[in-house]
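Asks: Provided below for reference: sequence and predicted model.
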Amino acid sequence: MGLTSKAVLTLSTVPAVVLFAATVLIWPRLARRSVPAVFGRVGLLLATQVMVFASVGLMANNSFLFYGSWADLFGGQQELGVVTDGAAGTLASKNIVRVGIQQPDVPGGSHPTAGGRIDKVVIAGRRSKIESSAYVYLPPEYFRPEYAHRKFPAVVVLTGYPGTAENLLKRLEYPRTALDRVKAGRAQPMILVLLRPTVAPPRDTECVDIAGGPQTETFFAKDLPQAVSDSYRIGKRARNWGIIGNSTGGYCALKIGLHHPDRFAASAGLSAYYKAAEDPTTGDLFHGNRAERERANLLWSLDHLPQPDSSFLVTTSRQGEGNYRSTRKFISKVKAPAQVSSIVLDSGGHNFNTWRREIPSALEWMSSRLSEN
């Protein structure tokens, strides 16, 4: 049974309720001062508290998907060092390996021509030497005969920190939303490459190339687009690629788009911040290099570096988000030939519910900025 399954949650919740009821009923019998009664009280309290904490923890994890599996919870890094036999299949590029296939949770998901397909892959960065797992959502059109020779635009989709890629599938429902937008005639079919920005776990690298450390910016800006476009029907020009993310992923999306307009034509930051965080989770990102620290500040970059010929989308809310003022500053600093659009909600916190309200419009915006050829 998986960590996020309803069966596991039930197996923890039911004993918690039973133990709580037993504590209320049996406690008078354990009120004596004898050693067995004391041990009985301690054991009953301990068992009840353990099951209650387990139930609450599982409910929180099911809601926010902090951990996607038991191995993830206990520190097992099943994403690294993946060994795949011939049955799993390889793709055209030696820098990307498909390790699994799953059906998207959409109407007709059991048939690729109706619901598309999700490939679980491992991407090996040739330049960065980083290896990361990802999901690649292929839209239904990818499998239809009339589209057999067509290339599709692609969008890199990033979670926040320390999120999991499963959040993008289960909580934020990117494949379902993308499919709905196409069916409504509001967006073109796009390939989605979904992963987390934490490619050197547990360190939060803020999508920076760290001296003597992980080359995260190189991985996202160069290795990933190259590997994926070599293996799927995706163009290799900037106008064929977009990048979007929430929170830390939003900062990364804007940073990569701003500094690499030759790779990405459109970048969207949902609830993004605008300069690299520096805290215990990041460690020393810049090693005293002032130029690199300034470059990682997007507001500084807009003031001091050439404006790119690309498009940006930023989101915030007047009440509930802490990035409202900095988002307004970002918008004011974007100048031609760059273009900027925004989504400003009246209220909305830094959470999945807010991002689900923004993703449909963000995907429509992204679709309008990308081309297939």
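Replies: Good, I have the coordinates.

Asks: Every contact and neighbour count from this point should use C-alpha atoms.
Replies: Will do.

Asks: Thr177 contacts Ala362, correct?
Replies: No: with contact defined as CA atoms under 8 Å, Thr177 does not reach Ala362; the gap is 10.4 Å.

Asks: which of those two has more neighbours?
Replies: Ala362 (23 against 17; other CA atoms under 10 Å).

Asks: Wait, that one touches Gly269, no?
Replies: No: contact criterion CA under 8 Å: Ala362 and Gly269 do not qualify, at 9.3 Å.

Asks: just so I have it, where are all the helices in the stretch 51-200 of the chain?
Replies: 70-73, 112-115, 165-166, 174-183 (DSSP state H, counting those that start in this stretch).

Asks: Show me which of the ones you listed has the highest average neighbour count.
Replies: helix 165-166 (a mean of 22; mean count of other CA atoms under 10 Å).

Asks: Can you tell me what sits against that one?
Replies: 65, 68, 134-135, 158-159, 194-196 (CA atoms under 8 Å, 6 or more residues apart in numbering).

Asks: can these go into a markdown table with extra columns for distance to Gly81 and neighbour count?
Replies: As requested, those are exported to a markdown table (distance: CA to CA, whole Å; neighbours: other CA atoms under 10 Å):
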| residue | distance to Gly81 | neighbour count |
| --- | --- | --- |
| Leu65 | 23 | 21 |
| Gly68 | 18 | 19 |
| Ala134 | 14 | 25 |
| Tyr135 | 17 | 24 |
| Leu158 | 22 | 30 |
| Thr159 | 22 | 25 |
| Leu194 | 19 | 29 |
| Leu195 | 17 | 26 |
| Arg196 | 17 | 23 |
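
Asks: And those, which is closest to Asn373?
Replies: Leu194 (21.7 Å; CA to CA).

Asks: From the contact counts, what lies against the helix or strand encompassing Trp365?
Replies: Here Trp365 is covered by helix 352-369, with elements defined by DSSP states H and E. Using 3 or more CA pairs under 8 Å, 6 or more residues apart in numbering; DSSP states H and E, the elements in contact with helix 352-369 are helix 174-183, strand 266-270, strand 311-319.

Asks: can you pull the buried residues of that helix?
Replies: When burial is assessed from 16 or more other CA atoms under 10 Å, helix 352-369 yields the following buried residues: 352, 354-355, 358-367, 369.

Asks: Quick check, central residue of this protein?
Replies: Thr159 (2.1 Å; CA atoms, centre = their mean).

Asks: Verify the stated contact: it with Arg196.
Replies: Yes: between Thr159 and Arg196 a contact is recorded at 4.9 Å, counting by CA under 8 Å.

Asks: shared neighbours, these two?
Replies: 165, 249.

Asks: residues contacting the residue nearest to Asp223 when sequence neighbours are not counted?
Replies: Spatial nearest neighbour of Asp223, excluding adjacent residues (CA to CA, 6 or more residues apart in numbering): Gly125 at 5.0 Å. Applying CA under 8 Å, 6+ apart to Gly125 gives the contacts 95, 131, 219, 223-224, 227.

Asks: here's the one I want to compare it with:
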Amino acid sequence: MGLTSKKVLLLAILFAVALFALTVWLWPRLSKGNWRAVLGRIGLLFATQISLFAAIGLFANNMFGFYASWADLFGQEQQPGVVTNYKSGPNGTNLKLLGNERLSIQGASMPTTAGRLDKVLIRGHKSKIASPAYVYLPPQYFQERYARKKFPAAVILTGYPGTAEALYKKLHYPQTQFDLLRQQGMQPTVLVMMRPTVAPPRDTECVDIPRGPQTETFFTQDLRHSLSSEYRIGKDAKSWGIMGDSTGGYCALKMTMRHPNAFSTAVALSGDYKAPIDTTTGDLFGGSAQLKRENDLLWRQKHLPGPPVNLLVTSSRHGEGNYKNTLKFIEGTKSPSRVSSIILDSGGHNFNTWRREIPAALQWMGNRLSV
């Protein structure tokens, strides 16, 4: 059974409850002072606590989508599924269709009504990175009156470690766009959903690491080229936006500010403003103080010209650790950059908060892209 299976979660909860009941029942029998009774009490307490932590951990993982599988949890690479050529576009070699996923949208079996969710493998020609992604094509993509039309695209990133599946199963990006389209709240936009961890298990913070993974090149060059070659997506920066939460939010801001010729619009939900250096990242900058400064967004605002891009940042007055830096970022934004914000009264660093922000943020982004 998979890590995110409801059966696994239910079994873990039942096991924890059973161990708790067993502990209560056996405790009087283990009240003696001999070494066997002491070891018995220690063993029961240890087993009960481990089962409780496991149940809570599985529940949190199911809610927030930290890991998609047991192999993902233990840092093991998963073998990709059977790869077939993508049949809806030109015969390219940098994008492969792995299958389709069903969405929780009325009429999901009909692309002209609900759109379609493709699972693809993107192979980077320049970065030499290959990573899976989910591509949501809105209903208009399949409708006859849009048959010759190109569409804007928004790259949607998770945090670290995160799972791409959480973007449509928990954060409901395609479903949100579907509702906005029915309300005529935004233009139809192709959504490219993935995690920024394209060289797992390392957290690269979307940096081209010296002598390491070229993550920034993958997102700003390879991904855009592969997708616009296979789908009807505009090739210019004005057609491309990028949006993410937490680490994904930092990546969105950083890559748009550093590469305005790749992305014209960025949204950071609870994003950071510089990359952390810890055991998950390793040395991101190869000892280069200059490269480290260039990836610090508050430093960039103070010392470098503002790029001609649209930026949206979000935070909460109570519950978010990035609130003060978000205000600094807003105040430090220089023309021709344009900045907007969503500031909640309260909200933590979690899915519930981001679900409150996504409709307005997605609408804001969709209406700033063009083809």
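Replies: Perfect, thanks for sending it. Just so you know, these numbers come straight off a predicted model, no measurement behind them.

Asks: How close are the two chains, by TM-score?
Replies: Once the chains are laid over each other, their TM-score by TM-score structural alignment, normalised by the length of the second structure reads 0.92; 370 aligned residues with a CA RMSD of 2.3 Å.

Asks: quick revisit: Produce a ChimeraX select command limited to the buried residues of the contacts of Gly125 of the first structure.
Replies: Typed into ChimeraX, the line below selects the buried ones among the contacts of Gly125 of the first structure, using 16+ other CA under 10 Å:
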select :95,131,219,223,224,227
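
Asks: mind checking how far stretch 149-162 of the second structure is from the chain centre?
Replies: 8 Å (CA atoms, centre = their mean, to the nearest Å).

Asks: again but with stretch 6-20 of the second structure, I slipped
Replies: With CA atoms, centre = their mean, you get 29 Å for stretch 6-20 of the second structure.

Asks: ok, and for it, which residues are buried?
Replies: For stretch 6-20 of the second structure, burial by neighbour count (16+ other CA under 10 Å) applies to 8-9, 12-13, 15-17, 19-20.

Asks: Pick out the most distant pair among these.
Replies: Val8 and Phe20 (18.4 Å).

Asks: Unless I misread the structure, Gly43 of the second structure falls within a strand.
Replies: No: assigned with DSSP: H, G, I helix; E, B strand; the rest coil, Gly43 of the second structure falls outside any strand and is helix.

Asks: ok, how many other residues are close to it?
Replies: 13.

Asks: residue boundaries of the strands in the stretch 51-200 of the second structure?
Replies: Using DSSP state E, counting those that start in this stretch, the strands found in the stretch 51-200 of the second structure span residues 84-85, 95-101, 116-123, 130-137, 153-157, 190-194.

Asks: mean shift between the first one and the first structure?
Replies: Looking back up the chat, that one is strand 84-85 of the second structure. When the first structure is superposed, strand 84-85 of the second structure averages 6.1 Å from its matched positions, counting by mean CA distance after the TM-score superposition for the first structure.

Asks: helices or strands up against that strand?
Replies: strand 95-101.

Asks: Give the other helices and strands that the strand it packs on contacts.
Replies: strand 84-85, strand 116-123, helix 223-230.

Asks: how much does it deviate in direction from strand 116-123?
Replies: 150 degrees (axes from the mean of the first three to the mean of the last three CA atoms, to 10 degrees).

Asks: neighbours of the closest residue to Leu297 of the second structure other than its chain neighbours, just the number please.
Replies: Nearest residue to Leu297 of the second structure, sequence neighbours excluded (CA to CA, 6+ apart): Tyr273, at 5.2 Å. By other CA under 10 Å, the residues close to Tyr273 of the second structure number 23.

Asks: which stretch among the strands of the stretch 51-200 of the second structure comes nearest Lys254 of the second structure?
Replies: Nearest to Lys254 of the second structure, of these and by CA to CA, is strand 153-157 at 12.9 Å.

Asks: Tell me what angle the closest one forms with helix 223-230.
Replies: 140 degrees.

Asks: List of residues touching strand 153-157 of the second structure?
Replies: With CA under 8 Å, 6+ apart, strand 153-157 of the second structure has contacts from 164, 167, 189-196, 233-234, 239-245, 248-249, 252, 366.

Asks: ok, back up a step: for the contacts of Gly125 of the first structure, give me CSV that also has distance to Leu172 of the first structure.
Replies: As requested, the contacts of Gly125 of the first structure are exported to CSV (distance: CA to CA, whole Å):
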residue, distance to Leu172 of the first structure
Asn95, 28
Glu131, 24
Phe219, 24
Asp223, 26
Leu224, 22
Ala227, 25
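
Asks: Closest to Glu173 of the first structure out of the contacts of Gly125 of the first structure?
Replies: Leu224 (22.0 Å).

Asks: That closest one contacts Arg126, doesn't it?
Replies: No: the pair Leu224 of the first structure / Arg126 is not scored as a contact, 9.3 Å apart, by CA under 8 Å.

Asks: list the residues that contact both of these two?
Replies: With CA under 8 Å, 6+ apart as the test, Leu224 of the first structure and Arg126 reach no residue in common.

Asks: want to throw the strands of the stretch 51-200 of the second structure into CSV with distance to Leu284 of the second structure?
Replies: Shown next, in CSV, are those (distance: least, CA to CA, whole Å):
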stretch, distance to Leu284 of the second structure
strand 84-85, 35
strand 95-101, 28
strand 116-123, 22
strand 130-137, 20
strand 153-157, 19
strand 190-194, 21
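
Asks: and these, which is most packed in?
Replies: strand 153-157 (a mean of 28).

Asks: Would you mind getting the average deviation of that strand from the first structure?
Replies: Relative to the first structure, strand 153-157 of the second structure is 0.5 Å off (mean CA distance after the TM-score superposition for the first structure).

Asks: what inclination does that strand have with respect to helix 173-182?
Replies: Going by the same axes, to 10 degrees, strand 153-157 of the second structure makes 140 degrees with helix 173-182.

Asks: Please tell me which residues of the first structure strand 153-157 of the second structure aligns onto.
Replies: When the first structure is aligned by TM-score structural alignment, the counterpart of strand 153-157 of the second structure is residues 154-158.

Asks: Run a quick neighbour tally on the closest residue in space to Phe15 of the second structure that isn't next to it in sequence.
Replies: Take Phe15 of the second structure and drop its neighbours on the chain: the residue closest to it by CA to CA, 6+ apart is Ser51, 6.9 Å away. By the measure other CA under 10 Å, the count of residues near Ser51 of the second structure is 20.

Asks: residue contacts, the residue mapped onto Ser51 of the second structure from the first structure?
Replies: Matched across to the first structure, Ser51 of the second structure falls on Met51, judged by TM-score structural alignment. The contact partners of Met51 of the first structure, taken as CA under 8 Å, 6+ apart, are 12-13, 15-16.
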